[in-house]
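Engineer: build me a model from this:
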Amino acid sequence: MLSKSFSIFHVFARQNKEKTSRVLTKKEWVNADRIVLLFLLLATIVGAIIFS
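Structural biologist: Predicted coordinates for the structure are as follows:
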């Protein structure tokens, strides 16, 4: 008698779904730039405090 044994390796099998990339809008680019610039400003301030 043949039986199908349970295997956890089927969870790790490669998925065939392909991701579709989405183009960012101008508003999303502006928000991303603001976040990066804010992070750089804060990193500069923290670096000036630490190394002074």
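Engineer: okay, CA-based contacts and neighbour counts for the rest of this
Structural biologist: Noted.
Engineer: report the secondary structure state of Val36.
Structural biologist: Three-state call for Val36 (DSSP: H, G, I helix; E, B strand; the rest coil): helix.
Engineer: here is the second sequence; please produce its structure so I can put it next to the first one:
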Amino acid sequence: MACSCQKNRQQWEVVTAEGKVVFPTGNQTANKATVDTVAKRYPGSKVREKAKPGAK
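Structural biologist: Sure thing, here's the model as predicted:
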């Protein structure tokens, strides 16, 4: 059986100005500070909360 300890964890992704996701935090252990640092490498990029599976 799969571990469910990650299911309620907040996840982030870095999206470039063109709309491409360049850094999703799926199974990685990246926190908000790490994602913010990665976003600085891509001019015009945004950090957004990753949508939960099944959410509309």
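Engineer: TM between them?
Structural biologist: The TM-score (TM-score structural alignment, normalised by the length of structure 1) is 0.28; 19 aligned residues with a Cα RMSD of 2.5 Å.
Engineer: what's the burial count for Lys26 of structure 1?
Structural biologist: Neighbours of Lys26 of structure 1 under the rule other Cα atoms under 10 Å: 9.
Engineer: and the gap between it and Ala32 of structure 1?
Structural biologist: Applying Cα to Cα, to the nearest Å, the value for Lys26 of structure 1 to Ala32 of structure 1 is 10 Å.
Engineer: does Ala48 of structure 1 belong to a helix or a strand, and which?
Structural biologist: Following DSSP states H and E, one finds Ala48 of structure 1 within helix 26-50.
Engineer: tell me which residues in that helix are buried?
Structural biologist: The neighbour-count check on helix 26-50 of structure 1 (16 or more other Cα atoms under 10 Å) flags nothing as buried.
Engineer: and it, what does it pack onto?
Structural biologist: If you count contacts as 3 or more Cα pairs under 8 Å, 6 or more residues apart in numbering; DSSP states H and E, helix 26-50 of structure 1 packs onto no helix or strand.
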